[in-house]
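Undergrad: sequence and predicted structure below; questions after.
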Amino acid sequence: MPGKIRKRSPLKLPDKPYIALGLEGSANKLGAGVIKHAPNGSTTVLSNVRHTYITPPGEGFLPRDTAQHHRQWAMSVIKDAIEKAGISMHDIDCICYTKGPGMGAPLTSVALVARTLSLLYNKPLVGVNHCVGHIEMGRQITGAQNPVVLYVSGGNTQVIAYSQQCYRIFGETLDIAVGNCLDRFARVINLPNDPSPGYNIEQEAKKGTRLLPLPYTTKGMDVSLSGILTSTEAYTMDKRFRSDGRADDGDKDIITPQDLCFSLQETVFAMLVEITERAMAHIGSKEVLIVGGVGCNERLQEMMGVMAQERGGQVFATDERFCIDNGIMIAQAGLLSYRMGFQTPITKSTCTQRQVFRTDQVHVAWRA
């Protein structure tokens, strides 16, 4: 947990229009987005461009190859974002980039691009925590006031709530993230990575009809997902498993990939709903905000909605434009920070792939 919180006044209306360019590249999505904060308090997304590094079915994305993809596409994506925004680089007030956490090589590639642009156009840099970017974009798009946040992505699984200028982590995964769990199982059953393994798991799960027994591992406010992944993979070695979903001998007691996707989703999402509900009860909130790439999953939103409705609450979520990693979320969080006087010196414009730069280590100066 962070040390002493530095109290500041909450964010006031801007005295002039502020425009920020955000660059995201913590994993296999390279994103560039431009956002504008107007004096009347409105926020406008001027552009949101993204290019994804997609590998063949059954393969993950390696840091070196992902970094190469980002270097190859960086100028094209940024140029497209600037043109769609209808501005020039000289109109930008600050350049925001993902400082971490994430994959080291891709992060470094994008940070180098951000530093280069900062020096070329004499624009201040703002390093942004990837997790806080998701939260602030979710709050901006949905209008959620003070929600419990379920942050679910390929690299993170956290239950978060705001208190005293800090996003406090109430619970998290003890091993692998939910997105990583789904992606790894997608590789086991050879699902395509286009548009994403998690999306294809979701589509297969809609065809599943049997709920197979899997470990349900919640430990207080935390969850463990490595065991459920191993158990789901073990079903593919069962003699009843049919990769094509059919039984040649007419046996109805078969196990299909669709059943496994359905069972994995249902069990994991039930665990996430449970720990989110505990956090809601603890802080007395009736709002849930789901952010991160897995937050696009319609079944997760549906299950969370049932729980929230029973508590007299509401679920907030965004579509794939904003829940999947993107540059505009980095621009939003970075511009909020910049307006509070924060900048990242060029000499300290590093990045970190580790979870040492946690969600709860960021001073959220812009909130009261």
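TA: All right, it came through fine. Numbering: from 1, shown residues only.
Undergrad: okay, CA-based contacts and neighbour counts for the rest of this
TA: OK.
Undergrad: Arg339 and Ser226, how far apart?
TA: Using C-alpha to C-alpha, to the nearest Å, we find Arg339 at a distance of 41 Å from Ser226.
Undergrad: do the same with Gly143
TA: Taking C-alpha to C-alpha as the criterion, Gly143 is separated from Ser226 by 34 Å.
Undergrad: ok, now Gly100?
TA: Shown here: Gly100 relative to Ser226, a distance of 24 Å by C-alpha to C-alpha.
Undergrad: you'd agree Leu211 is up against Gln258?
TA: No: Leu211 lies out of contact with Gln258 (C-alpha atoms under 8 Å); the separation is 10.3 Å.
Undergrad: and the two? Which one has more around it.
TA: Using other C-alpha atoms under 10 Å, the more surrounded residue of Leu211 and Gln258 is Gln258, with 23 against 15.
Undergrad: Gly100 and Ser226: who's more crowded?
TA: Gly100 (26 against 18).
Undergrad: tell me if I'm right that the more buried one and Gly133 touch.
TA: No: Gly100 is not in contact with Gly133 according to C-alpha under 8 Å; the separation is 10.5 Å.
Undergrad: show me where the stretch 1-150 of the chain has its helices.
TA: 63-85, 104-121, 130-142 (DSSP state H, counting those that start in this stretch).
Undergrad: among the ones you listed, which is the most enclosed?
TA: The highest mean neighbour count among those belongs to helix 130-142 (a mean of 21), with neighbours defined as mean count of other C-alpha atoms under 10 Å.
Undergrad: quick one: residues in contact with that one.
TA: Contacts with helix 130-142, where a contact means C-alpha atoms under 8 Å, 6 or more residues apart in numbering, come from 26, 98-102, 144-145, 149, 151, 289-292, 316-318, 322-323, 325, 328-334, 358-359, 362.
Undergrad: in addition, the following structure is provided for comparison:
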Amino acid sequence: MPVASEYLPLAAPNRPTIAIGLEGSANKLGVGIIKHFPFDPSKRRRPAAEVLSNIRHTYITPPGEGFLPRDTAKHHRQFVVNLVKQALKESGLRSADIDCVCFTQGPGMGAPLQSVAVAARTASLMWGKPLVGVNHCVGHIEMGREITGATNPVVLYVSGGNTQVIAYSHQRYRIFGETLDIAVGNCLDRFARTLLIPNDPSPGYNIEQMAKKGKNYVELPYTVKGMDLSMSGILAYIDGLANEIFSGKPKYVSDDSQEEITKEDLCFSLQETIYAMLVEITERAMAHVGSQQVLIVGGVGSNERLQEMMGVMARARGGEVFATDERFCIDNGIMIAHAGLLAFETGYRTRLKDSACTQRFRTDEVFLAWRDD
């Protein structure tokens, strides 16, 4: 396993515990502070966590440009201290009130991950608090479960860097299907660059708004391979269509139509195609594990059309869909604080010598000591 750790006796199981979480695996820098309450024997569960602070600052580039790891890391280094101070002020706490410092240990972009890890190590040493490394994907799932109340769902995790269908079994999140090449969010972001769509507030959000104005569906490659899917061919195909339109060669809805295909039509068609692929493999996972719940997490999970399509499928199976808004779907510090605190309460600690980040830290590598259902 790429991430080492150790387990120590529980710190304070009979009182509320508080964690600060630092997230910076891509272009969003997030800091969150969360409070967990002790297990309530009478209700046989832990009361809902209290979000004390959840702030974020995004590195935004000009239209047509992505974000380079070096520049993104520079952004995180520039803003992380102020965000930590702001989070403490917003929560009304001091560093002495914090029980542990949690940080994203992977997966993600190397330089941004490292810059935030340095900040987390510094805070841990300055404050004399334990360090807890967190898997970014598990952070999304656990925050989604906490906010929505989903019990044991099939999870669709869709973001700029990850696309996975996941289900829980025997204290691990098992991956049932995933992208074979690029993630769905990366596909959307790269097409946004082709169209020179603004990156503020995010390329995917702006594509979603353009797709709502699309009237004509353009047939695109549909690439599902068992439980896995591929999106690089779809991106290459639709990029080709867009470039032809930009070069002055109009494309028409059909051979016998004089109606030209618009950028809005392309955005609409791209969403419909890749989201249909996601719904298909999610439904297959639901049938396999016998679940009636779907939890959508990750930045792309805030897309209303994806939620709508997934809802149609789930209701047809007598099930339901759980999703959160952009506060918890898009990368944030509170999800890292929450997942880290769950681990901390089982005695988990990350030793300083083991706190290096890894860009490839798979969801199913994490032992979920806090789950035994």
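TA: Cool, got the structure. Keep in mind it's a predicted model, so treat the numbers as computed, not measured.
Undergrad: rewinding a little: adding distance to Gly245 of structure 1, write the helices of the stretch 1-150 of structure 1 out as a markdown table.
TA: Converted to a markdown table, the helices of the stretch 1-150 of structure 1 look like this (distance: least, C-alpha to C-alpha, whole Å):
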| stretch | distance to Gly245 of structure 1 |
| --- | --- |
| helix 63-85 | 34 |
| helix 104-121 | 38 |
| helix 130-142 | 37 |
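Undergrad: tell me which of these lies nearest to Glu298 of structure 1.
TA: Closest to Glu298 of structure 1 of those is helix 130-142 (C-alpha to C-alpha; 16.2 Å).
Undergrad: how far away from the center of its chain is the closest one?
TA: For helix 130-142 of structure 1, the distance from its own C-alpha centre to the chain's C-alpha centre is 9 Å (C-alpha atoms, centre = their mean, to the nearest Å).
Undergrad: next: stretch 70-89 of structure 2.
TA: For stretch 70-89 of structure 2 - counting by C-alpha atoms, centre = their mean - the centre lies 20 Å from the chain centre.
Undergrad: that one maps to which residues in structure 1?
TA: When structure 1 is aligned by TM-score structural alignment, the counterpart of stretch 70-89 of structure 2 is residues 64-83.
Undergrad: same check on stretch 171-186 of structure 2?
TA: Under TM-score structural alignment, the counterpart of stretch 171-186 of structure 2 in structure 1 spans residues 165-180.
Undergrad: after the longest helix along structure 2, next one along is what?
TA: Identified as the longest helix of structure 2 according to DSSP state H is helix 263-289. Reading on from helix 263-289 of structure 2 to the C-terminus, the next helix or strand found by DSSP states H and E is strand 293-297.
Undergrad: what about that next one, how far off from structure 1?
TA: After superposition onto structure 1, the average distance of strand 293-297 of structure 2 to its aligned residues comes to 0.1 Å, using mean C-alpha distance after the TM-score superposition for structure 1.
Undergrad: and for that strand, what's in contact with it?
TA: Identification of contacts with strand 293-297 of structure 2 by C-alpha under 8 Å, 6+ apart yields 140-141, 144-145, 150, 152-158, 282, 286, 307, 314, 319-324, 329.
Undergrad: can you select the buried ones from the residues you listed in PyMOL?
TA: For anyone working in PyMOL, the buried entries among the contacts of strand 293-297 of structure 2, judged by 16 or more other C-alpha atoms under 10 Å, can be selected with:
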select buried, resi 140+141+144+145+150+152+153+154+155+156+157+158+282+286+307+314+320+321+322+323+324+329
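Undergrad: looking at the contacts of strand 293-297 of structure 2, which are in strands?
TA: For those, membership in strands holds for Val154, Val155, Leu156, Tyr157, Val158, Glu320, Val321, Phe322, Ala323, with DSSP state E as the criterion.
Undergrad: looking at those residues, spot the one nearest Glu260 of structure 2.
TA: Out of these, the one with the shortest distance to Glu260 of structure 2 is Val158. That distance is 31.7 Å, counting by C-alpha to C-alpha.
Undergrad: in this structure the closest one contacts Gly299, no?
TA: Yes: counting by C-alpha under 8 Å, Val158 of structure 2 sits close enough to Gly299 to count as a contact (6.6 Å).
Undergrad: overlap in contacts, the two.
TA: Taking C-alpha under 8 Å, 6+ apart as the contact criterion, the residues that touch both Val158 of structure 2 and Gly299 are Gly185.
Undergrad: okay, strands next: where are they in the stretch 101-250 of structure 2?
TA: Applying DSSP state E, counting those that start in this stretch to the stretch 101-250 of structure 2 gives strands spanning 131-135, 154-158, 163-169, 172-178, 224-225, 228-229.
Undergrad: redo these as JSON lines? Include distance to Ser355 of structure 2.
TA: Written out in JSON lines, the entries for these read as follows (distance: least, C-alpha to C-alpha, whole Å):
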{"stretch": "strand 131-135", "distance to Ser355 of structure 2": "7"}
{"stretch": "strand 154-158", "distance to Ser355 of structure 2": "25"}
{"stretch": "strand 163-169", "distance to Ser355 of structure 2": "25"}
{"stretch": "strand 172-178", "distance to Ser355 of structure 2": "21"}
{"stretch": "strand 224-225", "distance to Ser355 of structure 2": "36"}
{"stretch": "strand 228-229", "distance to Ser355 of structure 2": "32"}
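Undergrad: which residues touch stretch 116-131 of structure 2?
TA: Contact partners of stretch 116-131 of structure 2, identified using C-alpha under 8 Å, 6+ apart, comprise 22-24, 76-77, 80-81, 95-96, 98-105, 349-352, 355-357.
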